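> please work out how this folds:
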Amino acid sequence: MDEVRVDMARRVAEAELADALPRRWAHSQGVAAKASEIGRILGKDADLLTAAATLHDVGYAPRLAVTGFHPLDGARFLRDAHGADQRLVRLVANHSFALLEAEERGLWEELAAEFPLLEEPLLVDALVYCDMTTTPDGNPTTAQERVAEIVGRHGADSIVGRFIRRASPEIFAAVERVTAALAAQPR
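Have a look, this model is predicted:
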C-alpha cells in the first residue's frame, strides 16, 4: 500500500479545495471514500485509485484555473508543483472521459499530447465509477442521476452539457464494467 501517496493527495486536495470550494471538496471526499471501498478490484493499484479520486477535481481551485479546464489544470499543477507520479497525473488529466470535453473546448491535442490516456482499462473505469456515482455533496447516486444532475446544473447546450451527453454511453458502460468486477470479486 502506498499510504504516502494517499496522504499527499488528501493534504493537497484539502489545501486547494476545502476553503475555496467546500462543495467540490465534499464531492472529492465522497469520490475518495468510494475509491477506498472498491479498491479491492485493483489489487496493488487500490491506493493509486484513492489518490486519483481525491485529486481528480483539484484543477477547479481558483488559483490553479489557468485554462479553465480542470482536468488539464489539475494535472499540470500536480506534475509541476508536486512532482506527482505519471500514472496519477494521467488519471487526473483523463478522468471521466475528459478527452471528450477537451475536444469540446479545443484542447484535445494539448491534453492528449501532455497526458496520454492510461492503457489500464479497469483502473480508468474505476475512477469513472467513483466520480460518476457520487453527488456534488459527496453522497452516493446512480450514474444516470449524476449525468442528469450535471446537465441540469450546466444546461444541455453548454460545453459541459454537450460533453456529458456525448460521454454518457461510455460513462454508463464503465460503471457497468466496474459493477461486474465488484460482483465477481470476493469480499
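
> please make it C-alpha for all contacts and neighbour counts, starting now.
OK.

> just the helices in this structure please.
With DSSP state H applied, the chain shows helices at 3-17, 22-38, 46-55, 70-82, 86-93, 98-105, 108-114, 121-132, 143-154, 159-184, listed in chain order.

> which ones are touching residue 118?
Residue 118 is in contact with 87, 90-91, 124, counting by Cα atoms under 8 Å, 6 or more residues apart in numbering.

> ok, back up a step: which among the helices of the chain is found nearest to residue 61?
Comparison of the helices of the chain against residue 61 by Cα to Cα identifies helix 3-17 as nearest, at 5.8 Å.

> to check against the first, give me the structure of this:
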Amino acid sequence: MANLTTKWATQVAESELAAELPRRWAHTQGVAERAAEVRRLLRESSDLLVAAATLHDVGYAPRLALTGFHPLDGARFLRDEHGADERLVRLVANHSYALLEAEERGLRNELASEFPLLEEPLLVDALVYCDMTTTPDGARTSARERIAEIISRYGADSVVGRFIRRAAPEILSSVQRIEAALAAQPR
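Reported below is the predicted structural model:
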C-alpha cells in the first residue's frame, strides 16, 4: 500500500502530465512500477525512490517548462509550489545524469548550485535504473535499447543526443550495479 508521499506524488504527476502528455504519463507510470519492484534494495528510502520515479519527468508539463530543461523545471516546481522534501527535489533535478545535459544546455552551474547531487549512490543508481529501463510507453526495456531509442528520437547531434551519448557509460554502470544488487538479494 502506498504511503502518503507516493500517493501525493502520483496525484501531482497525473494532474500535470496525464491529459496534456499521455505518452510521458505512460512512461512515468512505468518508471514508478520499476521503482516499486526495486524498492526492497532501499529500505528506509524506498518511498522516496517511488515518489522520485513518479515525479522525475513532471517538468515536461507545458505550464512548468520555463527553461525547457525538465529536471530543473520539475525540481523548481516541486520546491516552490509544493515545498517538497529536499531529497526528493534533488533526485528529480539530477535524475539520469541530468548534470551532463545541463552542461550541454549551459545550465550546469544553475542546476548544481540550486540542487546539489545527493550523496546516496544506491538511491541515485536506482532512479537511473528505473528511468533507463522503461520505454516512452512505459514498457520494460534494456538500458542499451533505451539509449538507442533516445538517440533515434532526438537525433545524435541534438542537445539530448549529445548528452545521452556522453552519459551512456554512467547510465549503463548504474543499471549494472542495480541489476547486480537485485540478483544478490533474496526475493
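
> about what we covered before: switch the contacts of residue 118 of the first structure over to JSON lines; also include distance to residue 114 of the first structure and neighbour count.
Putting the contacts of residue 118 of the first structure into JSON lines (distance: Cα to Cα, whole Å; neighbours: other Cα atoms under 10 Å) gives the following:
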{"residue": "87", "distance to residue 114 of the first structure": "12", "neighbour count": "16"}
{"residue": "90", "distance to residue 114 of the first structure": "9", "neighbour count": "26"}
{"residue": "91", "distance to residue 114 of the first structure": "12", "neighbour count": "29"}
{"residue": "124", "distance to residue 114 of the first structure": "17", "neighbour count": "22"}
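
> still contacting in the second structure, which of these?
Contacts from these that recur in the second structure, judged by both residues aligned by TM-score structural alignment, their matches' Cα atoms under 8 Å, are 87, 90-91, 124.

> residue in the first structure paired with residue 105 of the second structure?
In the first structure, the residue paired with residue 105 of the second structure is residue 105, using TM-score structural alignment.

> for its match, give its distance to residue 20 of the first structure.
According to Cα to Cα, to the nearest Å, residue 105 of the first structure stands 24 Å off from residue 20 of the first structure.

> could you do residue 14 of the first structure as well?
Residue 14 of the first structure is 10 Å from residue 20 of the first structure, where distance means Cα to Cα.

> with residue 111 of the first structure instead?
In this structure, residue 111 of the first structure and residue 20 of the first structure are separated by 25 Å, where distance is defined by Cα to Cα.

> so those two - more neighbours on which side?
Neighbours of residue 111 of the first structure and residue 20, each counted by other Cα atoms under 10 Å, are more numerous for residue 111; the result is 23 against 15.

> which residues touch the spatially closest residue to the more buried one that is not a sequence neighbour?
The shortest distance from residue 111 of the first structure to any residue that is not its chain neighbour, by Cα to Cα, 6 or more residues apart in numbering, is 6.4 Å, and that residue is residue 72. For residue 72 of the first structure, the contacting residues are 59, 93, 111, by Cα under 8 Å, 6+ apart.

> ok, those vs residue 138 of the first structure, which is closest?
residue 59 (17.5 Å).

> any idea how many residues pack against the closest residue to the closest one other than its chain neighbours?
When the adjacent residues along the chain are set aside, residue 59 of the first structure lies closest to residue 74, with 3.6 Å between them (Cα to Cα, 6+ apart). Residue 74 of the first structure sits with 24 neighbouring residues when counted by other Cα under 10 Å.

> same question, residue 43 of the first structure
Burial of residue 43 of the first structure, expressed as a neighbour count using other Cα under 10 Å, amounts to 9.

> cool, residue 121 of the second structure as well?
Residue 121 of the second structure has 10 neighbouring residues, counting by other Cα under 10 Å.

> quick check: the gap between it and residue 127 of the second structure.
Relative to residue 127 of the second structure, and taking Cα to Cα, residue 121 of the second structure is found at 10 Å.

> can you check residue 69 of the second structure too?
Here the criterion is Cα to Cα. By it, residue 69 of the second structure lies 18 Å from residue 127 of the second structure.

> so which of the two has more stuff around it?
When neighbours are counted by other Cα under 10 Å, residue 127 comes out ahead of the other of residue 69 of the second structure and residue 127, with 28 against 18.

> which residues touch that one?
Under the contact definition (Cα under 8 Å, 6+ apart), the residues listed for residue 127 of the second structure are 35, 49, 52-53, 95-96.

> of these, which is the most crowded?
Ranked by neighbour count under the definition other Cα under 10 Å, the contacts of residue 127 of the second structure are headed by residue 53 with 31 neighbours.

> leaving aside the residues next to it on the chain, what's closest to that residue?
Taking Cα to Cα, 6+ apart as the measure, residue 53 of the second structure lies nearest to residue 32, with 5.0 Å between them; neighbours along the chain are not counted.
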